[in-house]
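Student: Need a 3D model of the sequence below.
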Amino acid sequence: MLDVRRLRLLSDLERLGTIAAVAAVHSYTPSAVSQQLAALEREAGVALLRRSGRRVEFTGAGRVLVRRAATVFAALEETTAALAAVREGPAGTVRIGAFPTAVRTVLPAALVALGRDHPALELSVSELDPVAVPRALSDRRLDVGLLHDYDVVPAVIDPAVESVPLLEEAVHVAVAADAPFDTFADTREVDWILAGPGTLCHEVALRVTRNAGFAPRARHHVDDFDAVLALVAAGQGVALVPELATATLPDGVRLLDAPTRRRTRIGYRRGASDHPAVAAVVGSLQEAVR
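Tutor: Take a look at the predicted model:
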């Protein structure tokens, strides 16, 4: 019989790419991970990996096993959820990951409702970029996480993660109140405040402007939307901001329509949707948005 813990190491290797990365996630040594994977091969009775220089590659059997592993992990989550449902109500620790604007606007009301309705829950919130949420869920560092994408940059589906819609919002171009233009197309000749390279927000700005036929003239790179809006008010450039970030708009800033929308979803490990604690958090987040 295959050892589930070793199967998870194999799955993580496919996801992370190197034995060293798998070892870091699990607080093992690379040698220990290699030994566990060798033991899994003996259990399977077939080679799962082959060496290619300093790297390892999956054999055909290894790729078949990794694909099947997702079904095994989902079944384990479903079983855990079924056992938890036998208890009287949602209980235990739930680790929630959310991006900063959601932490400020959506989570407070949800946390208050959860504390009132489900006092046996122990809630822990971490600020996290949505791009990092799928990995944090797979690594079991999170139980629930907020994901988002834009119509110009659709989400990449992670087979280990399930999700349900939370909200869809407009995206605006924040400009100085006295800026001498009124449309998105007018921003082609002005300075831009972009998010840091490698972030989803940075890629969205590049895609939206490219679709409009120009490249943004980047002057500043800032990730925090409050700081971005302060710079816009100071005449330092224009920037894309989602609707959630405009709840408290500083003086000296006005908003123009941008040709994209942002969609936020609530993610959790595949098979965990019926877990009482996960379902309670999902319900409270959706109610907070309503």
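
Student: Going by C-alpha atoms from here, please, whenever you check contacts or count neighbours.
Tutor: OK.

Student: And what about residue 263, helix, strand or coil?
Tutor: With DSSP: H, G, I helix; E, B strand; the rest coil as the basis, residue 263 sits in strand.

Student: quick one: contacts for the closest residue to it other than its chain neighbours?
Tutor: Of all residues beyond its chain neighbours, the one nearest residue 263 is residue 168 (4.4 Å), with distances taken as Cα to Cα, 6 or more residues apart in numbering. Residues in contact with residue 168 (Cα atoms under 8 Å, 6 or more residues apart in numbering) are 261, 262, 263, 264.

Student: Please provide the structure for the following sequence as well, for comparison with the first:
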Amino acid sequence: MLNVPRLRILLELQRRGTLAEVARVMSYTPSAVSQQLSLLEKESGVRLLEPVGRGVTLTDAAIGLAAHAEIVLRQLEEAEADLASAQSAVQGTLRVASFQTVVFAIVPAVLDLLAAEEPSLTVEFDQLQVVAAYDGLLSHSFDLILGEEYPGMPEPVRANIDRADLAVDPLLLAVPSEAAWLPSARTDLAGLFDVPWAMDPPDSATGTWARSVCRAAGFEPRVRFVSPDPLMHAHLVRTGHAAAFIPALIAANQSDGLDLRALPGRPDRTIYTAVRAGRGGHPAIRAFRAALASTAAARTSEWNTADGLRIQNGLVTPETSLAP
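Tutor: Down below sits the predicted model:
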């Protein structure tokens, strides 16, 4: 009988390419990974690895076995989900990775809701960007991740991933309510060609999208502040040091000192959850996704109150919906 943990090591080697990377994501030593793969070769009776320089490559037999391993691991997760569904309460620990704006704007309310409805479920969070989060999801470090997709930048389709869209979040232009470098006549994006900007790093999806929006408006932004932190962007705008693009999810509670404006075409990002394909039916996943959806819907409803925001005539003002 083939050993399932060793099959998982083989699958990780196919995904990551080196023994060192497998050791890193699985918290083993490279020698331990090598030893387990040698044992798997003995169990299978065929050669699985070929040396290439200082590394190894998978044989055709190993590639076929890795494909079977993926199916086996998915079916085992489905079995675990079925067993968990037979229990009277949702329980255990759910490991989640998310980018910052969701953690800041939605997650506390989600945790409050789950504490009331599913008190036996513990949720643990790591704040990570999407690529690193997917890396952890595939290596079983996380059970669920939250990701974001920007206009014109579709996320790659990933095999054996169960993705569910959660919310559509409008993207807004933020400028200081008062700044000497911002004449009141500048009311559109094209008029901000020579102002300082705060943006995400250029190699991130958010940073790439932000720069493309400015270029589409006819200028190269003068990016004076580079940070992946949208709260820092909002603070730099509020204190009169920069213009920035702010998601509505953040802007709704950070609008003091900001003039918020609609962007050409009213772009938005899609926020989604992703789990491994065999994990989607697990009660903890279902409960967490339901709490996220409920909280996101409530947050959208809040935008329809006096504490919310409204886009009207290109300006974003308090009091009603963000919907165009």
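
Student: circling back: point me to the helix or strand that includes the residue nearest to residue 263 of the first structure.
Tutor: For residue 168 of the first structure, the enclosing helix or strand under DSSP states H and E is strand 161-176.

Student: chain center to that strand, what's the gap?
Tutor: In terms of Cα atoms, centre = their mean, to the nearest Å, the centre of strand 161-176 of the first structure is set 13 Å apart from its chain centre.

Student: Quick check: it compared with the second structure, mean distance?
Tutor: Average distance, strand 161-176 of the first structure versus aligned residues of the second structure after superposition (mean Cα distance after the TM-score superposition for the first structure): 1.3 Å.

Student: C-terminal to that strand, what's the next element?
Tutor: With DSSP H and E, the next secondary element past strand 161-176 of the first structure is strand 191-194.

Student: compared with the second structure, how much does that next one deviate?
Tutor: Averaged out, strand 191-194 of the first structure is 1.6 Å away (mean Cα distance after the TM-score superposition for the first structure).

Student: what do we get in the second structure for the residue nearest to residue 263 of the first structure?
Tutor: Using TM-score structural alignment, the equivalent of residue 168 of the first structure in the second structure is residue 168.

Student: how close does its match get to residue 189 of the second structure?
Tutor: Distance from residue 168 of the second structure to residue 189 of the second structure, counting by Cα to Cα, to the nearest Å: 22 Å.

Student: and if you look at residue 274 of the second structure?
Tutor: From residue 274 of the second structure to residue 189 of the second structure the distance is 34 Å (Cα to Cα).

Student: try residue 72 of the second structure
Tutor: 52 Å.

Student: now do residue 29 of the second structure
Tutor: Taken as Cα to Cα, the span from residue 29 of the second structure to residue 189 of the second structure is 52 Å.

Student: Pick out whichever of these two has more residues nearby.
Tutor: residue 189 (19 against 15; other Cα atoms under 10 Å).

Student: can you tell me which residues contact that one?
Tutor: Counted by Cα under 8 Å, 6+ apart, residue 189 of the second structure has contacts 173, 214, 217, 263.

Student: residue in the first structure matching it?
Tutor: Counting by TM-score structural alignment, the partner of residue 189 of the second structure is residue 184.

Student: Packing partners of the helix or strand where residue 81 of the first structure lies?
Tutor: Using DSSP H and E, residue 81 of the first structure sits within helix 60-86. If contacts are counted by 3 or more Cα pairs under 8 Å, 6 or more residues apart in numbering; DSSP states H and E, helix 60-86 of the first structure sits against helix 4-16, helix 276-289.
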